[in-house]
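J.: Kindly generate the corresponding structure for this input.
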Amino acid sequence: MIRYFFLLLLPLFLYANLTYDSNYEKELRVLTSFDIDPSFLYDPVLNNMKQKTLSKDKHFFKAMEDAYLFIPAIKNALSKYDVPQEFLYLAMAESNFRTKAYSSKRAAGLWQFMPNTAKHYHLHIDEYTDERRDPIKSTEAAAKYLSSLHDRFGKWYLAAIAYNCGGGRLSRAIKEAGTDDIAILLDEDKKYIPQESRNYIRKIVAFSLIGSDERYLLRSEYEYLLNRANAYSLATIKLSGGESLQRISKLIGIPLKDLKKLNRHLKYDFVPPYSSNYDVYIPYIKLSEFKQKYSVEPVKNIYKIHVVTKGDNLSYIGKKYGVSYKVIKDFNNLKTTKLSLKQKLIIPIPKKSSKQKVDSKHYYIVKKGDSLESISKAHKISIQNIRSQNNLEGSLIRIGDRLKLYE
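T.: Next up, the predicted model:
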């Protein structure tokens, strides 16, 4: 009887063993992708970090779910530059996959680029766009940056650490330690690299180990994520200057808020007026519908037309419609701020709207006598925060400027 019972259980034991081995092989592949020795699997800080993440797994998988449209696009961009797929989790560590993420140090986007680094990798930042928040362009920039760090240091885990603390800081640490061995660089007593960086590489590896653990996913409520990330993706469409996101959202039947979420690099709900062929992202499943329905329309057929009357100036008109005077100037290709009676101006707000209401909870239109200090005090928000949200280098602001607050 006992022998018969054992024979019944044998397949279960074999299956459990195969599952364990299979998962162990996946863990080894994760470490190999970072050029890390297998012994790192037994790092106590790493395992503690992994367990803490699993104990709050809803947070981890909620981030994965929110980014399901971005993930295939990110993986494709990483592959394009031969960066291991596991570096997907570097973006998770940096921003939790939030394209609108920004820091007090003025880093922004999925990969938390600083303005100078972003410009070095040709990410455009101006009145209309911040391409650090572009999921595709920022990922390609990050991949190029990581590749250059890998070329410099020779190992992917060193590239990840350098991404966090800087190449110069890591070079000094390696010189001081006399080795680039991860176990020595992460020594908690010697502190060759900052605490943040010691935790940073462990966090990325921990996320990667969890994300590759199909066994865990299969026995959890998140099983659907195993295939979902491969079933959805982004499509890039090219739009001309001034094209309205609201018109596109109605055309393809996607809520404007969802379309804006995919295009956080656009500071307004329209394509920059200076562009003739600008990248905008829609769900891939909507691409066929877009191609069937879309046709170019002159911007005057999309937006409201304002006829200049006595006493009008760009600042006044901007306040009236909640649009920066600079935007009105750019949209109408004005060389000066001088206006003439009965001149027709395109105002980039929906045609049906007689006046654009600006939500003062999120935006502020600069008035005469305003300064960053006065706005900071009035709205109880730091000057640095205002600067970081609006990409301001100094303290110069102009009447009619639209400042983003509390995003």
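J.: From here on, just use CA atoms for contacts and neighbour counts.
T.: Noted.
J.: can you give me the strands for the stretch 301-407 of the chain?
T.: 303-307, 344-350, 363-365, 402-404 (DSSP state E, counting those that start in this stretch).
J.: Which one, of these, ends up nearest to residue 134?
T.: Counting by C-alpha to C-alpha, residue 134 lies closest to strand 402-404 out of the strands of the stretch 301-407 of the chain; the figure is 18.2 Å.
J.: contact partners of the closest one?
T.: Contact with strand 402-404 is made by 322-324, 362-366, 386, 389-390, as judged by C-alpha atoms under 8 Å, 6 or more residues apart in numbering.
J.: For the strands of the stretch 301-407 of the chain, please prepare a markdown table with the additional fields mean neighbour count and distance to residue 5.
T.: Listed next are the strands of the stretch 301-407 of the chain as a markdown table, based on neighbours: other C-alpha atoms under 10 Å; distance: least, C-alpha to C-alpha, whole Å:
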| stretch | mean neighbour count | distance to residue 5 |
| --- | --- | --- |
| strand 303-307 | 17 | 77 |
| strand 344-350 | 21 | 74 |
| strand 363-365 | 18 | 71 |
| strand 402-404 | 21 | 69 |
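J.: here's the other one to compare against:
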Amino acid sequence: MLVGLGGCASPGVSRPVAGDHFSEIPDIPIPETANDRVQPWIDYFQTRGKERFTRYLERSGKYVPMMLRILKQERLPENLVYLSMIESGFNPHAYSRARAVGAWQFMYQTGARYGLKVNEYVDERRDPEKSTVAAARHLKDLFDHYNDWYLAFAGYNAGEGKINRAIRKYKTEDFWEMSQKGNGYLRPETKNYVPKMIAAAMIAKHPKKYGFDDIQYEDPIEFDVIKIHGQTDLRVLAQCAGVAFEDIRNLNPELLLWVTPDSSYEIKLPKGTADQFQTNYAALESWQKMGEKQHIVQKGEDYESLAKEYKLPSQYLAKVNHVSAKNNLKEGIALTIPMQPPSEYKNALLAYQPVQYYRVRHGDTLGRIASRHGVSVSKIRQWNQGHIGKYIYPGQKITIHSKGSSEWQEIASARPSKKQGRAEAAQASLQKNGGTHTVRSGESLWLIARKYETSIQELKRLNPGEIGRYLRPGAKLRLPSSEGESHVTEAPSKSEVEEKVVKKGLPQKKDDVVYHSVNSGDSLWTISRQYNVSIKDLKKW
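T.: The predicted structure follows:
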């Protein structure tokens, strides 16, 4: 039974007691004292993880009342909220390296099994209410399967198949015994999952007892729900409700774009704004839901000329107006000209760039493919995110967006690339830190090198006395200067160097060679990564 969570429970949510509706499903045993598996996690949350756990407690005030209401409706123990705490810290925007998403960290397949939709407009794994309902039903299924909450949690983390095999392999249905025997089979993350959850629950129930004083709990999330018809810009919705664009975005984290889906959609609005919104929304002309103006087509105009005039992709203009960009425009018709997307969504317009597909051939590299199509390697990786790994292979299909017209190039370049952003951040960090970096606990050479846009080899060269087998927290590392000192220690000292990148294992014919001019900040590592070859081969060539 949940006790407290710092007093953030909603007044509308009653606190059931033993023998109430939880009598059908046993509550989750949360001990009053920690065992030797739980205590290290309590120690961690009280020390190195205290700042992060404090944020979790503060954010719990926003989402826990809603989660408790849903768990009660699903007739499940309230203590299940602590799974969301250790999965994401109650963060609906959380995204893991394994591509799990949302406050309950659903993988795509599991989310789909429990009715969470993912498409170009929405990812319902990020919807706090819908994902909580899905998590409750998933956990209920797991408990029905194992009849044990600790095994259900392990199954939530590792998957039912993994835990089923572990039960057969170690001939036990006791989580603690299984986690002791499961060295080399169960991942440390799974073995620590239950102890971590118990530690989080013990602290959250009695935060002051564990040194978490004066927690500033966020206010419970409250909203009105209105069904709208037809695709609408979120900025228009905000104006109709008399609130900020950020307010609409924060209440609807499942929306992936700055517009609603092009069908009916239930939108969440700040509590108390529904009447004002409905009055203003009903007064809109249909084109005003997406557009800032209408354009009357003149003789000789087509989508390409309008795209150039309004600096929007022709495919996007056509979609907003529910027609094909291939159709001829009739003189005199009125077209909706949509607003430019907010700056943080500029790259979303890439989806409307003309697309072609390329089949990888033997001997291809991403660098050669990019050069052949007049685009960058980073763009190809961006367009094929999730489909291109460290290597490409013959027969693989790669999506290429053609450059198109000049106005598209202006749109595509309006926002700095991720690499440019890292480079600018690196320069800012160098200036701020005076050319040195103080090593923090948990940092690696790879992270530091990436932060300052340099190589591990260069850091080792500049800090022979500080970098040994392990990095010492508190050590001050010299950094390559932004001027003069090269990040490439192995390259010849010429103002411009041509690096040959040759097809591996093939004769060095003229057609097999790409020349790369070394730019400031380049290293052999970054060059080898760009062309999908090894540093050893670069040195040999």
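J.: Helix or strand: which one has the residue nearest to residue 293 of structure 1 when sequence neighbours are not counted?
T.: With C-alpha to C-alpha, 6 or more residues apart in numbering as the criterion, residue 293 of structure 1 has its nearest non-adjacent residue at 6.8 Å, and that residue is residue 251. For residue 251 of structure 1, the host element (DSSP states H and E) is helix 245-252.
J.: Counting by contacts, list what that helix packs against.
T.: When contacts are defined as 3 or more C-alpha pairs under 8 Å, 6 or more residues apart in numbering; DSSP states H and E, helix 245-252 of structure 1 sits against helix 256-262, helix 287-293.
J.: now it, how far from the centre of its chain.
T.: Distance of helix 245-252 of structure 1 from the chain centroid (C-alpha atoms, centre = their mean, to the nearest Å) equals 22 Å.
J.: Could you figure out how far it is turned away from strand 344-350?
T.: 60 degrees (axes from the mean of the first three to the mean of the last three C-alpha atoms, to 10 degrees).
J.: List the buried residues for helix 245-252 of structure 1?
T.: 245-249, 252 (16 or more other C-alpha atoms under 10 Å).
J.: top helix in structure 1 by residue count?
T.: If you go by DSSP state H, structure 1 has its longest helix at helix 2-33.
J.: ok, which stretches of the stretch 251-400 of structure 1 are helices?
T.: 256-262, 287-293, 314-321, 325-331, 372-379, 383-390 (DSSP state H, counting those that start in this stretch).
J.: Same list (those) but as TSV, adding distance to residue 189 of structure 1.
T.: Output for those, formatted as TSV (distance: least, C-alpha to C-alpha, whole Å):
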stretch	distance to residue 189 of structure 1
helix 256-262	43
helix 287-293	55
helix 314-321	58
helix 325-331	55
helix 372-379	42
helix 383-390	35
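J.: quick one, what contacts the nearest residue to residue 28 of structure 1 once chain neighbours are set aside?
T.: Spatial nearest neighbour of residue 28 of structure 1, chain neighbours left out: residue 38 (6.2 Å); criterion: C-alpha to C-alpha, 6+ apart. Listed by C-alpha under 8 Å, 6+ apart, the contact set of residue 38 of structure 1 reads 28, 31-32.
J.: Kindly report the same for residue 372 of structure 2.
T.: With C-alpha under 8 Å, 6+ apart, residue 372 of structure 2 has no contacts at all.
J.: next one: whichever helix or strand it is part of to chain centre, how far?
T.: Applying DSSP H and E as the criterion places residue 372 of structure 2 in helix 366-373. Distance of helix 366-373 of structure 2 from the chain centroid (C-alpha atoms, centre = their mean) equals 28 Å.
J.: in the stretch 101-250 of structure 2, which spans are helices?
T.: Using DSSP H, counting those that start in this stretch, helices in the stretch 101-250 of structure 2 cover 108-113, 128-146, 149-158, 160-170, 175-181, 188-205, 234-241, 245-251.
J.: so how far does the last one sit from its counterpart in structure 1?
T.: Taking mean C-alpha distance after the TM-score superposition for structure 1, the mean distance separating helix 245-251 of structure 2 from the aligned residues in structure 1 is 1.8 Å.
J.: cool, and the longest one?
T.: For helix 128-146 of structure 2, the mean distance from the matching residues in structure 1 following superposition reads 1.3 Å, by mean C-alpha distance after the TM-score superposition for structure 1.
J.: Where in structure 1 does that helix fall?
T.: Mapping helix 128-146 of structure 2 onto structure 1 (TM-score structural alignment) gives residues 135-153.
J.: Show me which of the contacts of residue 38 of structure 1 are buried.
T.: The neighbour count (16+ other C-alpha under 10 Å) marks 28, 31 as buried among these.
J.: mind putting the contacts of residue 38 of structure 1 in a markdown table, distance to residue 201 of structure 1 included?
T.: A markdown table is the format used below for the contacts of residue 38 of structure 1 (distance: C-alpha to C-alpha, whole Å):
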| residue | distance to residue 201 of structure 1 |
| --- | --- |
| 28 | 16 |
| 31 | 11 |
| 32 | 14 |
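J.: of the contacts of residue 38 of structure 1, closest to residue 182 of structure 1?
T.: For these, the residue nearest residue 182 of structure 1 by C-alpha to C-alpha is residue 31; the value is 11.7 Å.
J.: unless I'm mixing things up, the closest one is touching residue 37, no?
T.: Yes - at 6.7 Å, residue 31 of structure 1 and residue 37 qualify as touching, with contact defined as C-alpha atoms under 8 Å.
J.: ok now do residue 46 of structure 2, which residues does it touch?
T.: Applying C-alpha under 8 Å, 6+ apart, the residues near residue 46 of structure 2 are 210-211.
J.: Mind telling me what it corresponds to in structure 1?
T.: Mapped onto structure 1 by TM-score structural alignment, residue 46 of structure 2 lines up with residue 54.
J.: Report the distance from the helix or strand hosting that match to the chain centre.
T.: Assigning secondary structure by DSSP H and E places residue 54 of structure 1 in helix 44-55. How far helix 44-55 of structure 1 lies from its chain's middle: 25 Å, per C-alpha atoms, centre = their mean.
J.: cool, and stretch 254-268 of structure 1?
T.: The chain centre lies 12 Å from the centre of stretch 254-268 of structure 1; the measure is C-alpha atoms, centre = their mean.
J.: can you give me the end-to-end distance of stretch 367-376 of structure 1?
T.: The first residue of stretch 367-376 of structure 1 is 14 Å away from its last residue (C-alpha to C-alpha, to the nearest Å).
J.: can you check stretch 187-196 of structure 1 too?
T.: End-to-end span of stretch 187-196 of structure 1 (C-alpha to C-alpha): 13 Å.
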